[in-house]
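[1] next input, structure requested:
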Amino acid sequence: MAARIAHCHCGQLQIVTTAEPYAVVMCHCRGCQQRTGAPFGVGAYFELSDCNISGQSNAYVRTGASGSNFENRFCPDCGTTVYWLTPFHPEAVGIAAGAFEGDDLPAPSRSVWESERHHWVDVPTEDRWIEGRNGPRVGD
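    Here you go, the predicted structure:
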């Protein structure tokens, strides 16, 4: 597989991986809404060992909706959050879907924290999830 590259707006902070994500998740929690400035966030999850992170980053640590610490890593120059880490999954890294170049990232396979979802956001129901590409919707 060709390399997937994710980076901040100015390009200073970058992650390169040749691995496939083990999950792509749409999250409706208030923390993701505030982090993105959008009604939900989408993250692709990889094994940290499959990623090469370069550039400078600053950290903002918050308590996630699950109660675990959630460390957002963002570019000190342009402010873009590119990735996050959590002690709940210390071997993994979540990468903001919008930070990837191109459009070959798989569609989300899960939708979580739907109790905080904006009522006007349409999330595919199980009959609209793509067979073999998306798993069941969770969080209802």
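[2] hey, let's count contacts and neighbours off CA atoms from now on
    Noted.
[3] OK, contacts around residue 39?
    Residues near residue 39 by Cα atoms under 8 Å, 6 or more residues apart in numbering: 28, 33, 117-118, 121.
[4] filter these down to just the buried residues.
    Buried residues within the contacts of residue 39, counting neighbours by 16 or more other Cα atoms under 10 Å: 28, 33, 117.
[5] coming back round to it: how about TSV for the contacts of residue 39, with distance to residue 68 and secondary structure added?
    TSV is the format used below for these (distance: Cα to Cα, whole Å; DSSP: H, G, I helix; E, B strand; the rest coil):
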residue	distance to residue 68	secondary structure
28	16	coil
33	17	helix
117	20	coil
118	23	coil
121	26	coil
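[6] could you pull out the helices in this structure for me?
    30-36 (DSSP state H).
[7] so which residue is dead centre in it?
    For the chain, the residue nearest the mean C-alpha position is residue 43 (1.5 Å; Cα atoms, centre = their mean).
[8] another one to check against the first:
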Amino acid sequence: MQVSVCHCLECQRRTGSAFGVQARFPRTAVTVEGAYRTYERVGEGGLWAGYHFCPDCGSTVFYENEDVPEAFAIPVGSFADPGFPSPTRSIFEKRKHEWVTIAGDWIDRHP
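    From the prediction side, this is the model:
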């Protein structure tokens, strides 16, 4: 569906980095197998999110957001593919670290 970068404080905390990068897929295109644990929260925008983690290593395996109920988001790093498609959207840029540059005129930017 899309690849996006999120600069919200929760994504910064969740990833331990300056932003999160995720790819969204229709729920019908994703098969979830194996054990996972869930952490739920309400984000800066006031909407619910559920993060699903590997119980062994703690990595985020996938997550879901109230505002996009028809999709699962999967962290791009989980694919371990440097050729993965580039982001087309950058959100919560008001929380973006000053030293971060998201390049490309094709980026749909959201404060």
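[9] which residues of the second structure fall in strands?
    Taking DSSP state E as the criterion, the second structure contains strands spanning 2-6, 20-26, 37-42, 48-53, 60-65, 71-75, 89-91, 108-109.
[10] got a markdown table for those, with distance to residue 81 of the second structure too?
    Converted to a markdown table, these look like this (distance: least, Cα to Cα, whole Å):
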| stretch | distance to residue 81 of the second structure |
| --- | --- |
| strand 2-6 | 14 |
| strand 20-26 | 12 |
| strand 37-42 | 25 |
| strand 48-53 | 20 |
| strand 60-65 | 15 |
| strand 71-75 | 11 |
| strand 89-91 | 19 |
| strand 108-109 | 23 |
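[11] what is the burial count for the residue mapped onto residue 45 of the second structure from the first structure?
    Under the alignment (TM-score structural alignment), residue 45 of the second structure maps onto residue 66 of the first structure. By the measure other Cα atoms under 10 Å, the count of residues near residue 66 of the first structure is 10.
[12] what is the equivalent residue in the second structure for residue 5 of the first structure?
    Here residue 5 of the first structure stays unmatched in the second structure, going by TM-score structural alignment.
[13] nearest residue to residue 5 of the first structure other than its sequence neighbours?
    Closest residue to residue 5 of the first structure apart from its sequence neighbours, by Cα to Cα, 6 or more residues apart in numbering: residue 16 at 4.6 Å.
[14] what's the match for residue 13 of the second structure in the first structure?
    By TM-score structural alignment, residue 13 of the second structure lines up with residue 34.
[15] how close does that match sit to residue 70 of the first structure?
    Per Cα to Cα, to the nearest Å, residue 34 of the first structure is found 13 Å from residue 70 of the first structure.
[16] go on, residue 91 of the first structure?
    In terms of Cα to Cα, residue 91 of the first structure sits 14 Å off from residue 70 of the first structure.
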